[in-house]
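Undergrad: sequence isn't available, so here's the structure alone:
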């Protein structure tokens, strides 16, 4: 592959957005690709908005794209809607329907129902994977493994030039040993798209 691809990862502090970026970057490097990861803004402490941009390709010069994402991965519903304008038309959106209420209250925002925004998503997004990923990750592994569950969902779509083995190998490097088995369970549940709807 020669084209540079851009992935946006968004959510709030405490969801492991930076870990997800490190996991994907390690998997791409295992495939021999050049990767750049940048935290664009936000506070990684619990509750603050976090946005990470990941670029990969045969050769990547610039560290961040500042939008124009081919893929937007949102670990929190409100953050996904806030960053949607950075997704290319007909791009891929992976949207966790879980809402972190303190964030909504802090911003003073009403939380639109999916039924309200779906017509907009249908016009703008080429592929949409949705579900309450936090709820599913909690059931199959741990709420802390939601980020790895989402990595599995992303991998299941067949749009990344990496394999399951690449991601498993990356997990063995970046995951603390005591969380490895839980993370592997979450990854495989995401790969199976448990309680995930793809439109």
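TA: Looks like it arrived, so ask away. Quantities reported herein were computed from a predicted structural model and do not represent experimental measurements.
Undergrad: CA only for contacts and neighbour counts going forward, please
TA: OK.
Undergrad: tell me who's in contact with the most centrally placed residue in the chain.
TA: Taking CA atoms, centre = their mean, the centroid of the chain lies closest to residue 73, which sits 3.2 Å from it. By CA atoms under 8 Å, 6 or more residues apart in numbering, the contact list for residue 73 reads 7, 8, 9, 10, 80, 93, 94, 95.
Undergrad: looking at these, which is nearest residue 103?
TA: For those, the closest approach to residue 103 (CA to CA) belongs to residue 80, at 12.6 Å.
Undergrad: please identify which helix or strand holds the closest one.
TA: Residue 80 belongs to helix 77-83 when assigned by DSSP states H and E.
Undergrad: list the contacts of that helix.
TA: Residues contacting helix 77-83 (CA under 8 Å, 6+ apart): 10-12, 49, 72-74, 95-100, 104, 111.
Undergrad: same check, this time on stretch 30-49
TA: 10-15, 18, 21-22, 25, 28-29, 50-60, 62-64, 66, 79, 102-103, 161-162, 166, 170.
Undergrad: the residues you listed, buried ones only, as a PyMOL selection?
TA: In PyMOL, this line selects whichever of the contacts of stretch 30-49 come out buried by 16 or more other CA atoms under 10 Å:
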select buried, resi 10+11+12+13+14+15+18+21+22+25+28+29+50+51+52+53+54+55+56+57+60+64+79+103+162+166+170
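Undergrad: in strands, which of the contacts of stretch 30-49 fall?
TA: Among the contacts of stretch 30-49, the residues falling in strands (DSSP state E) are 10, 11, 12, 50, 51, 52, 53, 54, 55, 56, 57.
Undergrad: and those, which two are furthest apart?
TA: Maximum distance among the ones in strands among the contacts of stretch 30-49 (CA to CA): 27.1 Å, for 12 and 57.
Undergrad: putting a second one here so we can go through both:
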């Protein structure tokens, strides 16, 4: 199958690597070839984290010419850093939660205004913005925001993996209360995206 290239970006501690692992494990359960790579800084210092997941006829971990079909942006600034590398028809889902990067806080600078920045990048048609942290809290823990993001992209129907395989991956990774929270977070993420997509 044609390779589907995903980049998940944000700040250390947001569960970005876990999100990439869940998608990768779901792909394996569906019998698909998958390659995952990660580049990350220190979560304690607000380090940037990028995870690439390539599903399909991919043999190397890095996307050619760094072209992506999907961006899951867990933090606005980190999302904006990635946008110039994606395909013109790519989908972008961005968590609204702002985390001040160390480069800004050390300089005693203000968090930049990211509103409208996507319009300055050629080819970006739409960014779906979702309050994943708030939805995660509704599910029982803000730490389930990463599963909210996975639910949101599942709702768009563009991932090569399905809801059943994600649920199986969640069952392998979590148990008890944390499993219940993450399953609920995924469902709430799906519902939030359906409402948003229907309003566009």
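TA: All right, it came through fine. Since this is a predicted model, take the numbers as computed values, not measurements.
Undergrad: rewinding a little: can you list the ones in strands among the contacts of stretch 30-49 of the first structure in TSV and add distance to residue 154 of the first structure?
TA: Below are those laid out as TSV (distance: CA to CA, whole Å):
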residue	distance to residue 154 of the first structure
10	14
11	16
12	19
50	19
51	17
52	16
53	15
54	14
55	15
56	15
57	17
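Undergrad: the residue sitting furthest away from the middle of the first structure and residue 78 of the first structure, how far apart?
TA: Ranked by distance from the centre of the first structure (CA atoms, centre = their mean), the top residue is residue 108, with 24.7 Å. For residue 108 of the first structure, the distance to residue 78 of the first structure equals 12 Å [CA to CA, to the nearest Å].
Undergrad: next, count neighbours for residue 104 of the first structure.
TA: 15 (other CA atoms under 10 Å).
Undergrad: kindly apply the preceding question to residue 196 of the second structure instead.
TA: So residue 196 of the second structure, with other CA under 10 Å, has 14 neighbours.
Undergrad: again, but for residue 91 of the first structure
TA: Residue 91 of the first structure: 17 neighbours (other CA under 10 Å).
Undergrad: can you list contacts of the helix or strand where it lies?
TA: Counting by DSSP H and E, the element that carries residue 91 of the first structure is strand 87-96. Where contact means CA under 8 Å, 6+ apart, the residues beyond strand 87-96 of the first structure that reach it are 67-77, 80, 124-134, 150, 154.
Undergrad: same thing but 6 Å
TA: 68-77, 124-133 (CA atoms under 6 Å, 6 or more residues apart in numbering).
Undergrad: same question for stretch 14-21 of the second structure.
TA: By CA under 6 Å, 6+ apart, stretch 14-21 of the second structure touches residue 146.
Undergrad: now swap in stretch 167-176 of the first structure and tell me
TA: 23, 26, 27.
Undergrad: all helices of the second structure, in order?
TA: Using DSSP state H, the helices of the second structure run over 16-29, 76-82, 102-106, 132-139, 145-156, 163-173, 176-199.
Undergrad: ranking these by burial, who's on top?
TA: The highest mean neighbour count among these, using mean count of other CA atoms under 10 Å, belongs to helix 145-156: a mean of 25.
Undergrad: what range in the first structure does that helix sit on?
TA: Across the first structure, the stretch matching helix 145-156 of the second structure (TM-score structural alignment) is residues 146-157.
Undergrad: figure out how far that stretch is from the centre of its chain.
TA: 7 Å (CA atoms, centre = their mean, to the nearest Å).
Undergrad: ok, and what's touching that stretch?
TA: 20, 134, 137, 186, 187, 190, 191, 193.
Undergrad: swap the cut-off to 8 Å and go again
TA: 15-17, 19-20, 24, 75, 94, 129, 133-134, 137-138, 160, 162-164, 183-184, 186-193.
Undergrad: how about stretch 60-71 of the first structure?
TA: With CA under 8 Å, 6+ apart as the criterion, stretch 60-71 of the first structure contacts 4-8, 34-38, 40, 53-55, 86-88, 91-94.
Undergrad: among the contacts of strand 87-96 of the first structure, name the ones in strands.
TA: Counting by DSSP E, the contacts of strand 87-96 of the first structure contribute 69-74, 125-131 to strands.
Undergrad: just the buried subset of those, written out for PyMOL, thanks.
TA: A single PyMOL command selects the buried members of these (16+ other CA under 10 Å):
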select buried, resi 69+70+71+72+73+74+125+126+127+128+129+130+131
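Undergrad: now distance to residue 177 of the first structure too, for the ones in strands among the contacts of strand 87-96 of the first structure, in TSV please.
TA: As requested, those are exported to TSV (distance: CA to CA, whole Å):
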residue	distance to residue 177 of the first structure
69	32
70	32
71	29
72	29
73	25
74	26
125	37
126	37
127	34
128	33
129	30
130	29
131	28
